[in-house]
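Chemist: model this:
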Amino acid sequence: MLLQTPICDFGWKAPDFVLKDPDGQVMSLEQIRGDKGTLIAFICNHCPYVKAVIAQLVGDVKILQEAGIGVAAVMSNDFHSYPEDSPQNMKIFAAENGFTFPYLLDEDQSVARQYDAVCTPDFFGFDAELGLQYRGRLDASTARVVPGARRELREAMLAVAKTGKGPEAQTASMGCSIKWK
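Modeler: I've put the predicted structure just below:
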């Protein structure tokens, strides 16, 4: 089911979390947090919207990390009903796509609920104090890449790194609904 994210609630504070990656390594929001901001991306392995943009996302994340933005991806889908999203497949997906950031499993879906994540991909861009500054899309791509599309997420998070503020105008992300238990 195709869903769109709500508009940005500027200043909303990032809920803390502690999650494991597929190898069992524990990561907290504090460990992920960057000096200039933090990006939490709710994604999964099987969604055609994520698959279409994963190369662009990984490339943009490298630039954001260089600018002091901490990044993590969270997989909250019910992988028992959607085995392509299993922890083993998360490891494969991250390796095949060259992730330079942790890919964390939200098995009980509590983090997705705390963040009010609704779809994959769903992006939450926070300032250095973990106040929300961006809840928009990666770019104009949907389940197909739009060549030459403006890098909206990257631009927004680079502005957050520089000024602490995200853009007033943001376009909602769209994608597959989170697969709730």
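Chemist: From here on, just use CA atoms for contacts and neighbour counts.
Modeler: OK.
Chemist: can you give me the strands in the chain?
Modeler: Taking DSSP state E as the test, the strands found in the chain are 2-4, 18-20, 26-28, 37-42, 69-75, 103-105, 119-120, 122-126, 132-134, 174-177.
Chemist: Of all residues in the chain, which one is nearest the centre?
Modeler: residue 41 (0.7 Å; Cα atoms, centre = their mean).
Chemist: got a list of what that one touches?
Modeler: Contact partners of residue 41, counting by Cα atoms under 8 Å, 6 or more residues apart in numbering, are 71, 72, 73, 74, 121, 122, 123, 124.
Chemist: let's see 10 Å
Modeler: 57, 71-75, 103, 117, 120-125 (Cα atoms under 10 Å, 6 or more residues apart in numbering).
Chemist: Report the two of these separated the most.
Modeler: Based on Cα to Cα, the longest span within these runs between 57 and 117 and measures 17.8 Å.
Chemist: what distance separates the start and the end of stretch 108-127?
Modeler: The first and final residues of stretch 108-127 sit 27 Å from each other (Cα to Cα, to the nearest Å).
Chemist: I have a second one here; can you model it like the first so I can compare?
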Amino acid sequence: MVLMETPSCNFGEKAFKFNLTDTNGKEWSLTDFTGGNGTLIMFICNHCPYVKAIQRRLVVDVLKLIDVGIKSVAIMSNDPDDHPEDSLENMQKVATKFNYPFPYLWDQSQEVAKAYDARCTPDFFGYNSSLELQYRGRLDDSGMKTLSNTNNHDLLKAMINVANTGKGPKHQIPSIGCSIKWKNDI
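Modeler: The predicted structure follows:
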């Protein structure tokens, strides 16, 4: 496992268009996640212990964000040949097991991850209603702990602020996680 950290938020960077299929075969595009108070695009996977540790908390936080008009989507860009746990079949199982309240999309070509410059899983991109990047930080302060008794709900607080003001916090702590598993990566 290669540990990676997200870069600083490039405030105002526009979201990139995409068309991807979810775990049920339905096609989604960026426009399906616009029109509310903001958009949260999450690069996650199934195998990474950092993602596994946050899955339940992520679902709870996304449900709270839905209440303030934030639309959310998760994208899995890893090469399943490198990590079979990240296969489409296993994506379906994980989405069902955790009752994801957001579409879980497969970036089979990895073009979307490259366009967004996604570095790790989890990697969070929080946009305002104009699709301008306002948050690129961590979920919370728990790291790889699966406990839910965190005091700093960074992503939740940031995206509620984005929903209310259109602006993200100036101070953001990077997300850390497993590197994206690129095809033909040596």
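Chemist: can you tell which of the strands of structure 1 is closest to residue 82 of structure 1?
Modeler: Residue 82 of structure 1 sits nearest to strand 69-75 of all these, at 11.6 Å, using Cα to Cα.
Chemist: Show me how far the closest one is from its chain's centre.
Modeler: Relative to its parent chain, strand 69-75 of structure 1 has a centroid offset of 6 Å by Cα atoms, centre = their mean, to the nearest Å.
Chemist: What angle do strand 37-42 and the longest helix seen in structure 1 make with each other?
Modeler: Longest helix in structure 1, counting residues (DSSP state H): helix 48-66. Per axes from the mean of the first three to the mean of the last three Cα atoms, to 10 degrees, the angle that helix 48-66 of structure 1 makes with strand 37-42 is 160 degrees.
Chemist: I'd like to know which elements helix 48-66 of structure 1 is packed against.
Modeler: Contacts defined by 3 or more Cα pairs under 10 Å, 6 or more residues apart in numbering; DSSP states H and E place helix 48-66 of structure 1 against strand 37-42, strand 69-75, helix 87-96, strand 119-120, helix 152-163, strand 174-177.
Chemist: Relative to structure 2, and after superposing, what's the average distance for the fifth one?
Modeler: Translated: helix 152-163 of structure 1. Compared with structure 2 after the fit, helix 152-163 of structure 1 shows a mean deviation of 0.3 Å (mean Cα distance after the TM-score superposition for structure 1).
Chemist: residues in structure 2 aligned with that helix?
Modeler: With TM-score structural alignment applied, helix 152-163 of structure 1 matches the range 154-165 in structure 2.
Chemist: Over to the shortest one?
Modeler: Residues 120-121 of structure 2 are where strand 119-120 of structure 1 aligns, with TM-score structural alignment as the criterion.
Chemist: I'd like to check what contacts that stretch. Which residues are they?
Modeler: 2-6, 42-52, 75-78, 113, 175-181.
Chemist: once aligned to structure 1, how far is it on average?
Modeler: Stretch 120-121 of structure 2 sits 0.2 Å off on average (mean Cα distance after the TM-score superposition for structure 1).
Chemist: what's near enough to touch the closest residue in space to residue 168 of structure 2 that isn't next to it in sequence?
Modeler: Once flanking residues are discounted, residue 168 of structure 2 sits nearest to residue 134: 4.5 Å by Cα to Cα, 6 or more residues apart in numbering. Shown in contact with residue 134 of structure 2 (Cα under 10 Å, 6+ apart): 9-14, 38, 125-128, 158-159, 161-162, 166-170, 172.
Chemist: repeat that for 7 Å
Modeler: 9, 11, 12, 126, 127, 128, 167, 168 (Cα atoms under 7 Å, 6 or more residues apart in numbering).
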